[in-house]
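Student: the sequence and its predicted three-dimensional model are supplied below.
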Amino acid sequence: MTKSAIARALPALFAAVLLTGTLFAAPAFAEEGADLPRAGTDLSDRASLQRGAALFMNYCSGCHSLQYLRYSRMASDLGLTEEQVQDNLNFTGSKVGEHMQVALTKDEGQQFFGKAPPDLSVIARVRGSDWIYNYLKSFYVDEARPVGWNNTIFPNASMPNPLWQLQGVQHAQLGKPDAGGDRPVEKLLIPQPGEQTAEQFDQTARDIATFLEYAGEPAAIQRESLGVWVILFLAFFTFLAWLLKKEYWRDVH
């Protein structure tokens, strides 16, 4: 290959490298509910991740597992010791190197809720963190449902509101019946306040959504921290490619 041919190929090669990096950096799943209020999750906020882990393990892990995440990996990523995780976040007696399973069996889930509660390892990748955030805030009392609760984001969900003590007992203000006779939910009201203010509960829902976003792809934390170094490397590679191009074209007229 001649010098001029190599020089002409360099820009195309560099473009291919950039394109490949862009493709691999793209999210694996499209986020649902793009029109929902934003959760404002931040995987670099370690305090939010730690609070979200504690909230999930105390309020959600009784029914929902995270079968693709290990206790030891969570401890390492969230800046916790294995002793802290075992003493405060592990309620099943599992070893620290084991996956985060749930004590509730499928038969018990079927008996209590009509279906076994799903594993939530990849819920954030499927639904999106904004969906989780708004879902946790949208439970309301519905005596017509088997568990006494309903949800505006996921109507007729079999899940009760696990956070009602924090949020308060939320009720729906219904509108006029539609053509099918159903009355849509126009507004959600909290006549019985919970232990937290509205702002505090927003943070609670955000912390849980952040933790589940992390659980769906634990490597994302490390990948984002390496992103700056990757950009610097590409910038340096661009400079070298430019110098090489000038060298090859120096004697070409």
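Tutor: Good, I have the coordinates. Quick caveat, the model's predicted, so the values are computed rather than measured.

Student: please make it C-alpha for all contacts and neighbour counts, starting now.
Tutor: Fine.

Student: those helices in the stretch 1-150 of the chain, which residues are they?
Tutor: Assigned by DSSP state H, counting those that start in this stretch, the stretch 1-150 of the chain shows helices spanning 3-25, 46-59, 71-77, 82-88, 106-113, 123-127, 129-136.

Student: just checking, what packs against the longest strand anywhere in the chain?
Tutor: For the chain, the longest strand by residue count, based on DSSP state E, is strand 185-193. Other elements packing on strand 185-193 under the criterion 3 or more C-alpha pairs under 8 Å, 6 or more residues apart in numbering; DSSP states H and E are strand 168-174.

Student: and the strand it packs on, what's buried?
Tutor: Neighbour-count burial for strand 168-174 flags 168-172 (criterion: 16 or more other C-alpha atoms under 10 Å).

Student: got it, and stretch 23-41?
Tutor: Buried-residue list, stretch 23-41, by 16+ other C-alpha under 10 Å: 32-33, 39, 41.

Student: what's the closest of the buried residues of strand 168-174 to Gln200?
Tutor: Gly168 (11.9 Å; C-alpha to C-alpha).

Student: these two touch, right, that closest one and Leu189?
Tutor: No - Gly168 is beyond contact range of Leu189, at 9.7 Å (criterion: C-alpha atoms under 8 Å).

Student: what number of residues lie near Met57?
Tutor: 20 (other C-alpha atoms under 10 Å).

Student: how much space separates Ala53 from Gln170?
Tutor: 24 Å (C-alpha to C-alpha, to the nearest Å).

Student: kindly report the same for Ala241.
Tutor: 61 Å.

Student: out of the buried residues of stretch 23-41, which comes closest to Glu83?
Tutor: Thr41 (27.1 Å).

Student: want to compare, so here's the second one:
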Amino acid sequence: MLKKLLGALALSLTCTLALASEGGAHLDRTPDRITELAALQNGAKLFVNYCLNCHSANAMRYNKLMDLGLSEDDIKKNLLFTREKVGDLMTIAMTPEDAKKWFGAAPPDLSVIARAKSTNFGPSGVDYIYTYLRTFYRDSTKKTGWNNVVFPSVGMPNALWQLEGPRSFTDIEVHQVADAQGNEQWQRTTTVYDAAGIPTVKTEVLKDYTGEATRVTRFDSADAKTFSKFESDVADLSNFLGWMAEPGQLLRKQIGVWVMLFLFLFLFVAIRMNAAYWKHVR
């Protein structure tokens, strides 16, 4: 039985690592602010102002934000802009039919998006969101005018572009292609998207290259200070989405610590009782 369990665990790890290596961008680690109420409050404000126009959060009520230290008046004054009440769900006015007509597909509900994007033994969904929101770049060849490194050809435009500031994007890819005679050769393609999304492509043949296929991406911000503030806001927003996916996680972790302490104490007592019980046998 133990061998079967170990085998299943090994298979699970193998599959997870294989999925991680098959493709997709590297996911950056999100600054951990899940216990910082000020950061979560800022994330809630950003979510309501920039995300809740298209994305709903049907499993969350506004009054649940009081767990983050906000009062009912704070929620009414700063997070409610129409006729919603504090006890209402975070819904949107846009219907799925209109969303499909305008965007090609209805934007997903974000109530548990952080849990949905989590992987076993890998990056968390919060890391996915953090990296995704920071890797939009202008691309004039797309209908929305935007593209994304984590989710190529995504149908969503960059909702946070005003906070981000102008940036250029460089994509350097080394790959094999067939020449006119059908022979495979290595080629490096460098594509630079300026701040307006106009691409410039440069291709060169690597005659003596003996490595493997690689891809390197780089962003260059026109205003480093603005982008640093943007990254901090994205971290707050990502942590808020992580909290929203499981509002009780902090209490669960605290209870877990006390449970483990109790079990260790019980183990110590059990060991001492066992020693005392069998003392006369020895």
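Tutor: Perfect, thanks for sending it. Since the structure is predicted, the reported quantities are computational estimates derived from the model, not experimental observations.

Student: that older thread, can you list the buried residues in the longest strand of structure 1?
Tutor: In strand 185-193 of structure 1, counting by 16+ other C-alpha under 10 Å, buried: 188, 193.

Student: before we move on, the earlier item: winner for burial among the helices of the stretch 1-150 of structure 1?
Tutor: Sort the helices of the stretch 1-150 of structure 1 by mean neighbour count, taking mean count of other C-alpha atoms under 10 Å, and helix 129-136 sits at the top with a mean of 23.

Student: what span of structure 2 lines up against that helix?
Tutor: Using TM-score structural alignment, helix 129-136 of structure 1 lines up with residues 126-133 of structure 2.

Student: counterpart of Lys229 of structure 2 in structure 1?
Tutor: Checking TM-score structural alignment: Lys229 of structure 2 goes with Gln200.

Student: tell me the secondary structure for that match?
Tutor: helix (DSSP: H, G, I helix; E, B strand; the rest coil).

Student: check contacts around it.
Tutor: Listed by C-alpha atoms under 8 Å, 6 or more residues apart in numbering, Gln200 of structure 1 has no contact partners.

Student: any idea how far it lies from Leu166 of structure 1?
Tutor: Relative to Leu166 of structure 1, Gln200 of structure 1 is positioned 9 Å away (C-alpha to C-alpha).

Student: Leu89 of structure 1 now?
Tutor: In terms of C-alpha to C-alpha, Leu89 of structure 1 sits 19 Å off from Leu166 of structure 1.

Student: looking at those two, which is more packed in?
Tutor: A count of neighbours by other C-alpha under 10 Å puts Leu89 above the other of Leu89 of structure 1 and Leu166, at 19 against 16.

Student: pull the longest helix from structure 2.
Tutor: Looking across structure 2 with DSSP state H, the single longest helix is helix 249-277.

Student: mean per-residue distance, that helix versus structure 1.
Tutor: Compared with structure 1 after fitting, helix 249-277 of structure 2 deviates on average by 2.0 Å (mean C-alpha distance after the TM-score superposition for structure 1).

Student: so which bit of structure 1 is that helix matched to?
Tutor: By TM-score structural alignment, helix 249-277 of structure 2 lines up with residues 220-248 in structure 1.

Student: what's the answer for stretch 142-161 of structure 2, then?
Tutor: With TM-score structural alignment as the criterion, stretch 142-161 of structure 2 aligns to 145-164.

Student: give me the distance from that stretch to the chain's centre.
Tutor: Its chain's C-alpha centre and that of stretch 145-164 of structure 1 lie 20 Å apart, by C-alpha atoms, centre = their mean, to the nearest Å.

Student: report the buried residues of that stretch.
Tutor: Here stretch 145-164 of structure 1 shows 146-147, 149-153, 157-161, 163-164 as buried, counting by 16+ other C-alpha under 10 Å.

Student: please apply the same query to stretch 245-253 of structure 1.
Tutor: Quick answer for stretch 245-253 of structure 1 (16+ other C-alpha under 10 Å): 245, 248.

Student: what's in contact with it?
Tutor: By C-alpha under 8 Å, 6+ apart, stretch 245-253 of structure 1 touches 3-4, 7, 10.

Student: ditto for stretch 102-117 of structure 2
Tutor: Taking C-alpha under 8 Å, 6+ apart as the rule, stretch 102-117 of structure 2 contacts 54-60, 96-97, 99-100, 124-126, 128-129, 155-156, 241-242, 244-246.

Student: change it to 7 Å
Tutor: 54-60, 96, 99-100, 124-126, 128, 155, 241-242, 244-245 (C-alpha atoms under 7 Å, 6 or more residues apart in numbering).

Student: starting at the chain centroid, how far to stretch 32-50 of structure 1?
Tutor: 7 Å.

Student: nope, stretch 75-91 of structure 1 is what I meant
Tutor: For stretch 75-91 of structure 1, the distance to the chain centre is 20 Å (C-alpha atoms, centre = their mean).

Student: give the equivalent position in structure 2 for Leu80 of structure 1.
Tutor: The alignment partner of Leu80 of structure 1 in structure 2, by TM-score structural alignment, is Leu70.

Student: hmm, I typed the wrong one, I wanted Thr210 of structure 1.
Tutor: Using TM-score structural alignment, Thr210 of structure 1 lines up with Asn239 in structure 2.

Student: for its match, which non-adjacent residue is spatially closest?
Tutor: Excluding its sequence neighbours, the residue lying closest to Asn239 of structure 2 (C-alpha to C-alpha, 6 or more residues apart in numbering) is Ile34, at 5.7 Å.
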